[in-house]
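K.L.:
heads up, no residue letters with this:
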């Protein structure tokens, strides 16, 4: 009985983690889609900043 409950709990935990990861990927994708045009206008061509890093346009 305990083994069945443990397996069920682990499966539930895995599903929750997978759902959370998919939600985070979706949120990051949406934020990237919204901020991409702004970033592209601010940066010179070929410059790819790290997340959270601001590059000055010379």
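P.N.:
Looks like it arrived, so ask away. In this text the structure is predicted, and so the values were computed from the model without any measurement.
K.L.:
okay, CA-based contacts and neighbour counts for the rest of this
P.N.:
Fine.
K.L.:
chain center to stretch 30-40, what's the gap?
P.N.:
Distance of stretch 30-40 from its chain centroid, counting by CA atoms, centre = their mean, to the nearest Å, is 14 Å.
K.L.:
got it, and stretch 30-42?
P.N.:
Distance of stretch 30-42 from its chain centroid, counting by CA atoms, centre = their mean, is 15 Å.
K.L.:
go on, stretch 3-21?
P.N.:
21 Å.
K.L.:
just stretch 27-39 next, same as before
P.N.:
The chain centroid and the centroid of stretch 27-39 are separated by 11 Å under CA atoms, centre = their mean.
K.L.:
with stretch 26-43 instead?
P.N.:
Here the centre of stretch 26-43 is set off from its chain's centre by 13 Å, with CA atoms, centre = their mean.
K.L.:
against that first model, consider the following:
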């Protein structure tokens, strides 16, 4: 059972294909598998990469 505060992006839609972030800890998970694996990231670097479009398709 997770004790972290998880937050979805405000851009997420209702289809369930979202990632969630536990900000202070720098953890990312797939919202469809909340008990599944998590990635640990440098939050500031991740936010910078998102802002410059590094993950855009």
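P.N.:
Looks like it came in fine. As the structure is a prediction and not an experimental result, all values here were calculated from the model.
K.L.:
so what number do they get for TM-score?
P.N.:
The TM-score (TM-score structural alignment, normalised by the length of structure 2) is 0.22; 23 aligned residues with a CA RMSD of 3.2 Å.
K.L.:
contact partners for residue 21 of structure 2?
P.N.:
Contacts for residue 21 of structure 2 (CA atoms under 8 Å, 6 or more residues apart in numbering) come out as 6-8, 27-29.
K.L.:
now, of those, which are buried?
P.N.:
Neighbour counting by 16 or more other CA atoms under 10 Å classes 6, 8, 27-29 among those as buried.
K.L.:
what's the most distant pair in those?
P.N.:
Pairwise distances across those (CA to CA) peak at 12.1 Å, for the pair 8 and 27.
K.L.:
which one of the buried ones among the contacts of residue 21 of structure 2 sits closest to residue 20 of structure 2?
P.N.:
residue 8 (4.6 Å).
K.L.:
surely that closest one meets residue 19?
P.N.:
Yes: the criterion here is CA atoms under 8 Å, and residue 8 of structure 2 meets it with residue 19 at 6.4 Å.
K.L.:
ok, back up a step: could I get the contacts of residue 21 of structure 2 as TSV with secondary structure?
P.N.:
Converted to TSV, the contacts of residue 21 of structure 2 look like this (DSSP: H, G, I helix; E, B strand; the rest coil):
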residue	secondary structure
6	coil
7	strand
8	strand
27	strand
28	strand
29	strand
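K.L.:
can you name the two of those residues that sit furthest apart?
P.N.:
Pairwise distances across those peak at 12.1 Å for 8 and 27 (criterion: CA to CA).
K.L.:
do you know how far residue 8 of structure 1 is from residue 25 of structure 1?
P.N.:
Distance from residue 8 of structure 1 to residue 25 of structure 1, counting by CA to CA, to the nearest Å: 26 Å.
K.L.:
okay then, goodbye and thanks.
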